[in-house]
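**Student:** Predicted model and sequence below, questions to follow.
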Amino acid sequence: MAKVTKTFKTPKTAAGRSAAKLSKNVIKGSHGKVLKIRTKVHFYRPKTLRLARSPRYARKAVPSRNKMDKYRIIKCPLTTESAMKKIEDNNTLVFLVDLLANKRQIQDAVKQLYDIKVAKVNTLIRYTTLVLIGKCGDGVWGAASRRFPSYYCGRYFVTQVDSPCSCSCVRLVWCCRPDGQKKAYVRLTADYDALDVANRIGVI
């Protein structure tokens, strides 16, 4: 029996040519070669079996508890003049908090301890400033010719000098020392009054 061969006529129009090309791909199928990138010189079989853990004994006798609880997060409320001004003007309570506590933990701890709703929490690592007074030419603060000196006065590091002068008069020197403590400014919602809450917890 003679073999029947199909002959395809090439269409003359552009649409016909694209249709013929598409039909050829559908009939034959497209064979694309994908090159796998190999990064190792050895071949490995895939790890298919993944069993759930069923330990024969407990690795820890006592399960570890959450050490960052609400009593560790909130150390104490601040009662400085600036903190009182925040309470009166901005409806904001100021606390000393743990250094590792984040804003969400502080918000949850305040909510649990004092039963109040928090609008916003701002945090900072506080720096305290001290005022020291000395003379220009007494050798303690350095020579008078140096306009903005920085000195180590035994315990604190002097970083800024106010009202520098060329004579041996008294001047103010600001010493900045890092306290290393974290402050949290907790602003309450409009439903709560910070003054009432401060009275209740014994700040005022």
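**Tutor:** Everything's here; your move.

**Student:** Every contact and neighbour count from this point should use C-alpha atoms.
**Tutor:** Fine.

**Student:** what residues does stretch 105-122 touch?
**Tutor:** 69-71, 73-74, 97, 103, 184-189, 192, 197, 201 (Cα atoms under 8 Å, 6 or more residues apart in numbering).

**Student:** how does it look with 6 Å?
**Tutor:** Residues from elsewhere that reach stretch 105-122, judged by Cα atoms under 6 Å, 6 or more residues apart in numbering: 70, 184-189.

**Student:** Quick one: buried ones out of those?
**Tutor:** For the contacts of stretch 105-122, a burial check counting by 16 or more other Cα atoms under 10 Å picks out 70, 184-188.

**Student:** In JSON lines: those, plus distance to V170 and secondary structure.
**Tutor:** Output for the buried ones among the contacts of stretch 105-122, formatted as JSON lines (distance: Cα to Cα, whole Å; DSSP: H, G, I helix; E, B strand; the rest coil):
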{"residue": "K70", "distance to V170": "48", "secondary structure": "helix"}
{"residue": "A184", "distance to V170": "37", "secondary structure": "strand"}
{"residue": "Y185", "distance to V170": "37", "secondary structure": "strand"}
{"residue": "V186", "distance to V170": "41", "secondary structure": "strand"}
{"residue": "R187", "distance to V170": "42", "secondary structure": "strand"}
{"residue": "L188", "distance to V170": "45", "secondary structure": "strand"}
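
**Student:** which helix of the chain spans the most residues?
**Tutor:** Using DSSP state H to define each element, the chain has its longest helix at helix 14-28.

**Student:** following that helix, which helix or strand shows up next?
**Tutor:** Next helix or strand after helix 14-28 toward the C-terminus (DSSP states H and E): helix 70-73.

**Student:** Tell me the buried residues in that next one?
**Tutor:** Neighbour count says helix 70-73 has 70, 73 buried, by 16+ other Cα under 10 Å.

**Student:** next, the one to line up against it:
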Amino acid sequence: MSIVALTCALIAIDGDTLRCGAERIRLLGIDAPEMPGHCQEGRNCAPGDPVASKNALAERAKGPATIERIGRDHYDRTLARVRVNGIDLSCAQIQNGQAIYRADWDQFAFIATDCPSASAAARKPAGRIITRPANRQPPLPNQASGWSYRNCGEARRAGAAPLRRGQPGYGAHMDGDGDGIACEPIRR
């Protein structure tokens, strides 16, 4: 991890992602509502107004900033804690109802430890998640673990593909033909 003072103007891409020059920065431990058209079929998306969430982050991102890099996500964005004028942006988005806390996205529990609103959310059952309905028969829930890989690329990099319905990591969003097997090789 490294802490670096940023010298660029932060630009909000949505309620949980910023841009600093060419670098895309994903705020640690939160999930904000998706911009229109981004909550794809079968995907779990945070509830709320995506434009209001983005605007709130844009307003909070004005001023001297520091970034604490934690790692990279599967989209090759920098995972980080970002503070502007001494305020942690992940904490501010949760506290003001513009994002939900995600313990599974909070590496090392930094946000849960430092943000009272995240600590309270971590003690409660998971918040309401909006799932965009699919146009086919819904798959059986993943009883084994309750989580899934974000996409087939992530599953393949982990050496887990193909995945069958009910296996840890399986998600209907990766099962394009709905046959219960996700990330299966393309047959030619």
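**Tutor:** Arrived safely, thanks for sending. From a predicted model like this one, the values you see are computed outputs, not experimental measurements.

**Student:** Could I get the TM-score for this pair?
**Tutor:** Once the chains are laid over each other, their TM-score by TM-score structural alignment, normalised by the length of structure 2 reads 0.20; 63 aligned residues with a Cα RMSD of 5.0 Å.

**Student:** quick one: the nearest residue to S117 of structure 2 once chain neighbours are set aside from I30 of structure 2, how far?
**Tutor:** Counting by Cα to Cα, 6 or more residues apart in numbering, Q95 is the residue found nearest to S117 of structure 2 once chain neighbours are left out, at 5.6 Å. Separation of Q95 of structure 2 from I30 of structure 2 (Cα to Cα, to the nearest Å): 11 Å.

**Student:** Pick out whichever of the two has more residues nearby.
**Tutor:** More crowded of Q95 of structure 2 and I30, by other Cα atoms under 10 Å: I30, with 26 against 16.

**Student:** thought the more buried one was touching I94?
**Tutor:** No - using Cα atoms under 6 Å, I30 of structure 2 is not in contact with I94, being 7.4 Å away.

**Student:** Give the intersection of the neighbour lists for the two.
**Tutor:** Joint contacts of I30 of structure 2 and I94 (Cα under 6 Å, 6+ apart) are I100.

**Student:** which helices and strands does the host helix or strand of I70 of structure 2 pack with?
**Tutor:** In this assignment (DSSP H and E), I70 of structure 2 forms part of strand 65-72. Judged by 3 or more Cα pairs under 6 Å, 6 or more residues apart in numbering; DSSP states H and E, the packing partners of strand 65-72 of structure 2 are strand 2-6, strand 78-84.

**Student:** Find the one among the ones you listed with the highest mean neighbour count.
**Tutor:** strand 78-84 (a mean of 23; mean count of other Cα atoms under 10 Å).

**Student:** Show me what it is packed up against.
**Tutor:** Using 3+ Cα pairs under 6 Å, 6+ apart, strand 78-84 of structure 2 is in contact with strand 23-27, strand 65-72.

**Student:** can we see that at 10 Å?
**Tutor:** strand 2-6, strand 17-20, strand 23-27, strand 65-72, helix 89-95 (3 or more Cα pairs under 10 Å, 6 or more residues apart in numbering; DSSP states H and E).

**Student:** Just the angle for that strand relative to strand 2-6, thanks.
**Tutor:** Angle of strand 78-84 of structure 2 versus strand 2-6, following axes from the mean of the first three to the mean of the last three Cα atoms, to 10 degrees, is 50 degrees.

**Student:** quick one, strand 78-84 of structure 2 and strand 65-72 angle?
**Tutor:** Comparing the axes of strand 78-84 of structure 2 and strand 65-72 via the same axes, to 10 degrees yields an angle of 160 degrees.

**Student:** Surely Q95 of structure 2 is in contact with P116?
**Tutor:** Yes - contact criterion Cα atoms under 10 Å: Q95 of structure 2 and P116 qualify, at 8.4 Å.

**Student:** in terms of contact, does C91 of structure 2 touch V84 like I think?
**Tutor:** No - C91 of structure 2 is beyond contact range of V84, at 11.5 Å (criterion: Cα under 10 Å).

**Student:** what do these two both touch?
**Tutor:** Here C91 of structure 2 and V84 share no contacting residue, scored by Cα atoms under 10 Å, 6 or more residues apart in numbering.

**Student:** My guess is I11 of structure 2 contacts R26. True?
**Tutor:** No - counting by Cα under 10 Å, I11 of structure 2 does not reach R26; the two are 11.9 Å apart.
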